[in-house]
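Visitor: Turn this into a structure:
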Amino acid sequence: MAATSAAMTQSAIVKICGLSSPETLLAAIESGADMAGFVFFEKSPRHIDFETARTLGLLAQDRISKVALAVDADDAALQDIIEALAPDYLQLHGIETPARVAEVKARFGLPVIKAAGVATPADVEAARAYEGVADVILFDAKPAPNAAVPGGAGVAFDWSLLRGVAAKHWMLSGGLTPENVAEAMRLTGARAVDVSSGVERERGVKDAAKIAGFLAAARLS
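Guide: Model prediction:
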């Protein structure tokens, strides 16, 4: 793997999420990203099918860690995703409980990133339930109750809520861009960041120059 949960304590771990083409995957690799996220959720504009996953998975193999993002997927769906992508991580981005996270880890033997939506201090505290279960907690902006997708909306939350967060391995996401990622890392102390819409030229379409700019800004933090 290009990155592991243990590496979350090192400097500036960067994940580019929602990659869907060889060109943008190569842009992430060439810019020095540590993790490439691939979305398996049909309501998302970044959703990829299994044929695309196989192509991108082979291109990424041994060059960057592959993260498969799923939303409240059952075991059969996760098995199909794993067979197509051969991911290094599973990212659970729905309302999966700590018990469900533990089940997924036990069944598939892969490290799990668990997304936790944040809008209030209580949300940060609630995420503590995943400590010791998820390998990485990803703090993201909490979606609106009627949102069609649980992330990737380009919305930031109050980063000051994460000051002094106790979770050992965690990532910051939600509304990050090449212009604000350095400030977000400074305010929160994050040493791992995840971006999707902030490096797009249009919804669901990544921009190579923005990916490079994001990596440069994060690594200078």
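Visitor: use CA for all of it now, contacts and neighbours both
Guide: OK.
Visitor: Tell me where this protein has helices.
Guide: Taking DSSP state H, the helices of the chain run over residues 22-31, 50-60, 75-85, 98-108, 121-126, 181-188, 208-219.
Visitor: burial count for Leu19?
Guide: Using other Cα atoms under 10 Å, Leu19 is surrounded by 24 other residues.
Visitor: Quick one: the helices of the chain as JSON lines, columns for mean neighbour count too.
Guide: Output for the helices of the chain, formatted as JSON lines (neighbours: other Cα atoms under 10 Å):
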{"stretch": "helix 22-31", "mean neighbour count": "20"}
{"stretch": "helix 50-60", "mean neighbour count": "18"}
{"stretch": "helix 75-85", "mean neighbour count": "16"}
{"stretch": "helix 98-108", "mean neighbour count": "16"}
{"stretch": "helix 121-126", "mean neighbour count": "13"}
{"stretch": "helix 181-188", "mean neighbour count": "18"}
{"stretch": "helix 208-219", "mean neighbour count": "20"}
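Visitor: To compare against the first, here's the next sequence to fold:
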Amino acid sequence: MPVTAKICGLSTPETLDAAVAGGASHVGFVFFPPSPRNLSADQARALAARAPGHVRKVGVFVDPDDALVDAAISAGIDALQLHETSAQRRADIAARTGREIWAVIPIKQGADLAYANHIGAADRILYDAKTPRGALPGGMGMRFDWKLLQGFRHPLPWALSGGLDSASIADAARITGASLVDVSSGVETAPGVKDVDKIASFLKAVRSL
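Guide: Below you'll find the model as predicted:
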């Protein structure tokens, strides 16, 4: 099965274009003000308009309110990646928007995977590294032990995130069996500053899998 990639936290036309040119299946826009990758709805709209229809536009949120979700939907978001959001709230958002829902499960140890079996109200699971208390819930360049996913029976389609880059992606895909991978800080020169060459290198490595 081929591996596809989401380039997350995009904020400029040049990096959006690099993601599309490199063959990304998904592009991610962050709607969370504490993040250095945060976008306004207008900024996201302009970027989403540059992406062809076959590239899925994913909005990234942390327990968002309705106004923020609605603003992102108006900007052209196809799917919502929800961090720190309860199953009931995800269900409410899904019912209101009709959009695909990604539920994020932070992983540090094997016991954290148990939540996947009663995740509820999600179309896809995104496994990401659990960050320290008080830190951003993602985009920190942290990774978890990929071997924790070996042999795990995933209840839903899923994606792998957390500390990926062009040097590690082959091992990550081989160990976990991921068919969709998600990168943010691994294609940056500084927090929130994406690099077109790093994006191209990462996507070239993905295409070689």
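Visitor: quick one on the thing from earlier: I'd like to know which of the helices of structure 1 is closest to Gly175 of structure 1.
Guide: Evaluated over the helices of structure 1, closeness to Gly175 of structure 1 peaks at helix 181-188, with 9.0 Å, by Cα to Cα.
Visitor: list the buried ones in stretch 30-44 of structure 1?
Guide: For stretch 30-44 of structure 1, the neighbour count (16 or more other Cα atoms under 10 Å) marks Ser31, Gly32, Ala33, Asp34, Met35, Ala36, Gly37, Phe38, Val39, Phe40, Phe41, Ser44 as buried.
Visitor: Show where it falls in structure 2, residue numbers please.
Guide: With TM-score structural alignment applied, stretch 30-44 of structure 1 matches the range 21-35 in structure 2.
Visitor: now stretch 108-127 of structure 1
Guide: Aligning stretch 108-127 of structure 1 against structure 2 (TM-score structural alignment) gives residues 97-116.
Visitor: gap between the two ends of that stretch?
Guide: Start-to-end span of stretch 97-116 of structure 2 (Cα to Cα, to the nearest Å) is 23 Å.
Visitor: residue in structure 2 matching Ala99 of structure 1?
Guide: For Ala99 of structure 1, the residue aligned by TM-score structural alignment is Gln88.
Visitor: and if you look at Lys66 of structure 1?
Guide: So, by TM-score structural alignment, Lys66 of structure 1 is matched to Lys57.
Visitor: The match of Ala99 of structure 1 contacts Ala121, correct?
Guide: Yes: taking contacts as Cα atoms under 8 Å, Gln88 of structure 2 lies within contact range of Ala121: 7.3 Å.
Visitor: Let's check: the centremost residue of structure 2 is which one?
Guide: Nearest to the mean C-alpha position of structure 2, by Cα atoms, centre = their mean, lies Asp182 at 5.1 Å.
Visitor: count of neighbours near Ala79 of structure 2?
Guide: For Ala79 of structure 2, the count of nearby residues is 24 (other Cα under 10 Å).
Visitor: Tell me the spacing between it and Arg90 of structure 2.
Guide: Ala79 of structure 2 sits 12 Å away from Arg90 of structure 2, taking Cα to Cα as the criterion.
Visitor: intersection of neighbour lists for these two?
Guide: Residues touching both Ala79 of structure 2 and Arg90 (Cα atoms under 8 Å, 6 or more residues apart in numbering): Ile101.
Visitor: what residue of structure 2 is the furthest out?
Guide: Gly151 (22.7 Å).
Visitor: Trace it over to structure 1, please.
Guide: Alignment note (TM-score structural alignment): Gly151 of structure 2 maps to Gly164 of structure 1.
Visitor: Over to Ala67 of structure 2?
Guide: In structure 1, the residue matched to Ala67 of structure 2 (TM-score structural alignment) is Ala76.
Visitor: Roughly how far does that match sit from Ala147 of structure 1?
Guide: According to Cα to Cα, Ala76 of structure 1 stands 25 Å off from Ala147 of structure 1.
Visitor: rewinding a little: Throw the helices of structure 1 into JSON lines and include distance to Phe139 of structure 1, thanks.
Guide: Listed next are these as JSON lines, based on distance: least, Cα to Cα, whole Å:
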{"stretch": "helix 22-31", "distance to Phe139 of structure 1": "22"}
{"stretch": "helix 50-60", "distance to Phe139 of structure 1": "25"}
{"stretch": "helix 75-85", "distance to Phe139 of structure 1": "22"}
{"stretch": "helix 98-108", "distance to Phe139 of structure 1": "15"}
{"stretch": "helix 121-126", "distance to Phe139 of structure 1": "8"}
{"stretch": "helix 181-188", "distance to Phe139 of structure 1": "11"}
{"stretch": "helix 208-219", "distance to Phe139 of structure 1": "17"}
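Visitor: Nearest to Val155 of structure 1, out of these?
Guide: Proximity to Val155 of structure 1 (Cα to Cα) singles out helix 181-188 among the helices of structure 1, at 13.0 Å.
Visitor: Right, I'll call it a day here.
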